[in-house]
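Enquirer: build the 3D model from these lines:
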Amino acid sequence: FYWGEEAINWGLSGPMLRASGIQWDLRKVDRYECYDEFDWEVQWQKKETH
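Expert: Below you'll find the predicted structure:
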């Protein structure tokens, strides 16, 4: 698994980037197509610590 900056350094994007704990989605950031017409939040994975 890759987390945070490591995922960015590997060039991960989309679901892989969000699964690594980065709350970023091009559809939200760049107002891609019609996505800005919907009320939605970026789905991402928080790193669990045990």
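Enquirer: going forward, measure contacts between C-alpha atoms and count neighbours the same way
Expert: OK.
Enquirer: now residue 26: how far from residue 8?
Expert: With the distance defined as C-alpha to C-alpha, to the nearest Å, residue 26 ends up 14 Å from residue 8.
Enquirer: more crowded one of the two?
Expert: residue 8 (14 against 11; other C-alpha atoms under 10 Å).
Enquirer: structure for this one too, so we can compare:
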Amino acid sequence: MIRGVVVDDESLIRSGFRPIPDAAEDTEVVASVPGGRAALRAQRAGLPAAGGAR
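Expert: Sure, this is the predicted structure:
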């Protein structure tokens, strides 16, 4: 299972990209955040970083 975070400052872009990896059997989007700092906070909170690495 590949888990990742969708990161973009535009919420419309994030909402548009989120269904793409969710449609695949072996991928899951665990968070959608507005920027790099939010992605780092999500990772520190225990969510996977982009690419599924912890």
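Enquirer: send over the TM-score of the superposed chains.
Expert: Once the chains are overlaid, their TM-score stands at 0.27 when taken by TM-score structural alignment, normalised by the length of structure 1; 23 aligned residues with a C-alpha RMSD of 2.7 Å.
Enquirer: can you give me the buried ones in the helix or strand containing residue 6 of structure 1?
Expert: Taking DSSP states H and E as the definition, residue 6 of structure 1 sits inside helix 5-9. Of the residues in helix 5-9 of structure 1, those scored as buried under the neighbour-count criterion (16 or more other C-alpha atoms under 10 Å) are residue 7.
Enquirer: residues near the nearest residue to residue 8 of structure 1 once chain neighbours are set aside, how many?
Expert: Beyond its immediate neighbours in the sequence, the residue positioned closest to residue 8 of structure 1 (C-alpha to C-alpha, 6 or more residues apart in numbering) is residue 17, lying 7.3 Å away. The local packing of residue 17 of structure 1 (other C-alpha under 10 Å) involves 24 other residues.
Enquirer: equivalent analysis for residue 11 of structure 2, please.
Expert: Residue crowding around residue 11 of structure 2 was assessed by other C-alpha under 10 Å; the count is 13.
Enquirer: all the strands of structure 2, residue numbers only.
Expert: With DSSP state E applied, structure 2 shows strands at 2-7, 27-33, listed in chain order.
Enquirer: could I get those as JSON lines with mean neighbour count?
Expert: Rendered in JSON lines, the data for the strands of structure 2 read as follows (neighbours: other C-alpha atoms under 10 Å):
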{"stretch": "strand 2-7", "mean neighbour count": "20"}
{"stretch": "strand 27-33", "mean neighbour count": "18"}
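Enquirer: turn those into JSON lines, including distance to residue 20 of structure 2.
Expert: Formatted as JSON lines, the strands of structure 2 follow (distance: least, C-alpha to C-alpha, whole Å):
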{"stretch": "strand 2-7", "distance to residue 20 of structure 2": "10"}
{"stretch": "strand 27-33", "distance to residue 20 of structure 2": "9"}
